[in-house]
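1. I'll drop the sequence and a predicted model, then ask my questions.
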Amino acid sequence: MEEIIRARGHEHVSATHASTFEVTSDDWLTPAGDCILAVEADRTPADFDREFVAACRDSDARIVAAFEAGERTETVVGRGHPELSFEDDRSAVGRTSDYVDDRTIMVGAEKAAEGFDREFVAALSDGAEVTVTLSVEPADGKGEQDR
């Protein structure tokens, strides 16, 4: 199962946050937003299919966020959590911790914003268009092709 978000970078993207990464539907960003990778997202967690959300609520589910900006790609792997609600209508946040709120799209992420390749971050700070593909593999290990 997949959900796709299209957004763009911003001149203030610094990607220096140590425990989260974020994509927001806001059209602005201040230098203080050090976890934000992209703005003007065309979709938010509140828009995601309920079946996708249900699959992410399994603590054993594997969630992958694949970021593509031009020819550059970055991937973050995390996991699901029973309390994921996907109710926020503004931002999608991946977390290295187990903290969950209505913006959280994965917990236990293998990296946060500071872990993104600096060339990728430079492209985002130059305003590159970015596509974020979120996919979830249920705990049974069977992807769409196996069902």
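-> Received the coordinates, thanks.
2. contacts, neighbours, all on C-alpha from now
-> Will do.
3. So residue 31 sits against residue 10, correct?
-> No - taking Cα atoms under 8 Å as the definition, residue 31 is not a contact partner of residue 10, at 10.2 Å.
4. who has more neighbours, these two?
-> Neighbour count, other Cα atoms under 10 Å: between residue 31 and residue 10, residue 10 has more, with 25 against 11.
5. what's the distance between residue 73 and residue 37?
-> Going from residue 73 to residue 37 by Cα to Cα, to the nearest Å gives 13 Å.
6. try residue 52
-> Note on residue 52: its distance to residue 37, by Cα to Cα, is 23 Å.
7. what does residue 124 give?
-> Going from residue 124 to residue 37 by Cα to Cα gives 7 Å.
8. Overlap in contacts, the two.
-> Residues within reach of residue 124 and of residue 37 at once, by Cα atoms under 8 Å, 6 or more residues apart in numbering, are 9, 13.
9. Could you check which of those two is surrounded by more residues?
-> residue 37 (28 against 25).
10. Show me what the host helix or strand of that one is packed against.
-> Using DSSP states H and E, residue 37 sits in strand 36-38. When contacts are defined as 3 or more Cα pairs under 8 Å, 6 or more residues apart in numbering; DSSP states H and E, strand 36-38 sits against strand 20-24, helix 118-125.
11. just these: most buried one?
-> With neighbours defined as mean count of other Cα atoms under 10 Å, these peak in mean count at strand 20-24, which reaches a mean of 25.
12. tell me what that one is packed against?
-> Strand 20-24 packs on strand 36-38, strand 91-95, going by 3+ Cα pairs under 8 Å, 6+ apart.
13. Comparison target, given below:
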Amino acid sequence: MEFIIKAYGHKNVSAKHKTTLEITKEDYLTKRGDCIIGIKANKSMLDFPDELKNKIREGGKFRIEIEVDGLKEIIEGYGHRDLLMTHPTDIVIRKSSYICPRTLMIKANKGARDINREIVKKLQEGKELIFKIIV
């Protein structure tokens, strides 16, 4: 199953956070948001079909494909039965096992700082970001 979210970069994308990565529906980004790689997302976790949420809650490994201007990055991690996936604006991938309403993936193999710097550069130019969840 695939679910696609579109978002956009911003001049303040730094992608420096070592343990988390985030996209948001918010339309702004301050320099403090060092885990945020995309803003103005067209969907939140409230838009996820129940089938997708249920598969993620099975706790198996799944992946996220990030594509910006022809460049791709793949992030792998795990779901968990306790994931709420109810936050109205934020979608967070975590290297840790921490769970809150914003968490989509835990035990991920990458945080924001692990993203290809060429992708980060394109995001700083405001390019469109395709965020594909593949379960």
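-> Yep, that arrived. Bear in mind that the values here come from a model prediction, so they are computed numbers and not experimental data.
14. In stretch 30-49 of structure 1, which residues are buried?
-> 33-41, 43-46, 48 (16 or more other Cα atoms under 10 Å).
15. Just to check, residue 11 of structure 1 is in contact with residue 125?
-> Yes - if you go by Cα under 8 Å, residue 11 of structure 1 and residue 125 touch, sitting 4.4 Å apart.
16. what sits against residue 96 of structure 1?
-> 19-20, 78, 107-112.
17. Ok, residue 80 of structure 2 next?
-> By Cα under 8 Å, 6+ apart, the residues touching residue 80 of structure 2 are 56-60, 105-106.
18. now, among these, which is nearest to residue 88 of structure 2?
-> residue 105 (16.2 Å; Cα to Cα).
19. Pull the number of nearby residues for the closest one.
-> Taking other Cα under 10 Å as the criterion, the count of residues near residue 105 of structure 2 is 32.
20. any idea how far it is from residue 31 of structure 2?
-> 24 Å.
21. same deal with residue 25 of structure 2?
-> Taking Cα to Cα as the measure, residue 25 of structure 2 and residue 31 of structure 2 are separated by 17 Å.
22. Also residue 128 of structure 2?
-> For residue 128 of structure 2, the distance to residue 31 of structure 2 equals 19 Å [Cα to Cα].
23. Residue 91 of structure 2 now?
-> The gap separating residue 91 of structure 2 from residue 31 of structure 2 is 18 Å, by Cα to Cα.
24. re earlier: mean distance, the strand holding residue 37 of structure 1 to its aligned residues in structure 2?
-> Compared with structure 2 after fitting, strand 36-38 of structure 1 has a mean deviation of 0.3 Å; criterion: mean Cα distance after the TM-score superposition for structure 1.
25. Could you identify the helix or strand that succeeds that strand?
-> helix 50-56.
26. I'd like to know which elements the helix or strand following that following helix is packed against.
-> From helix 50-56 of structure 1 onward toward the C-terminus, using DSSP H and E, the following helix or strand is strand 62-69. Under the contact criterion of 3+ Cα pairs under 8 Å, 6+ apart, strand 62-69 of structure 1 touches strand 72-79, helix 118-125, strand 129-137.
27. Just give me the mean distance for the second one relative to structure 2.
-> When you say that, I think you mean helix 118-125 of structure 1. Helix 118-125 of structure 1 versus its aligned partner: 0.6 Å mean (mean Cα distance after the TM-score superposition for structure 1).
28. Centre of the chain to that helix, how far?
-> 16 Å (Cα atoms, centre = their mean, to the nearest Å).
29. In this structure residue 73 of structure 2 contacts residue 65, no?
-> Yes - using Cα under 8 Å, residue 73 of structure 2 makes contact with residue 65 at a distance of 5.8 Å.
30. what's the burial count for residue 8 of structure 1?
-> Neighbours of residue 8 of structure 1 (other Cα under 10 Å): 24.
31. Spatially nearest residue to it (excluding sequence neighbours)?
-> Spatially, and ignoring its direct neighbours in sequence, residue 8 of structure 1 is nearest to residue 129 (4.2 Å; Cα to Cα, 6 or more residues apart in numbering).
32. Quick check, residue 45 of structure 2 in contact with residue 83.
-> No - using Cα under 8 Å, residue 45 of structure 2 is not in contact with residue 83, being 11.1 Å away.
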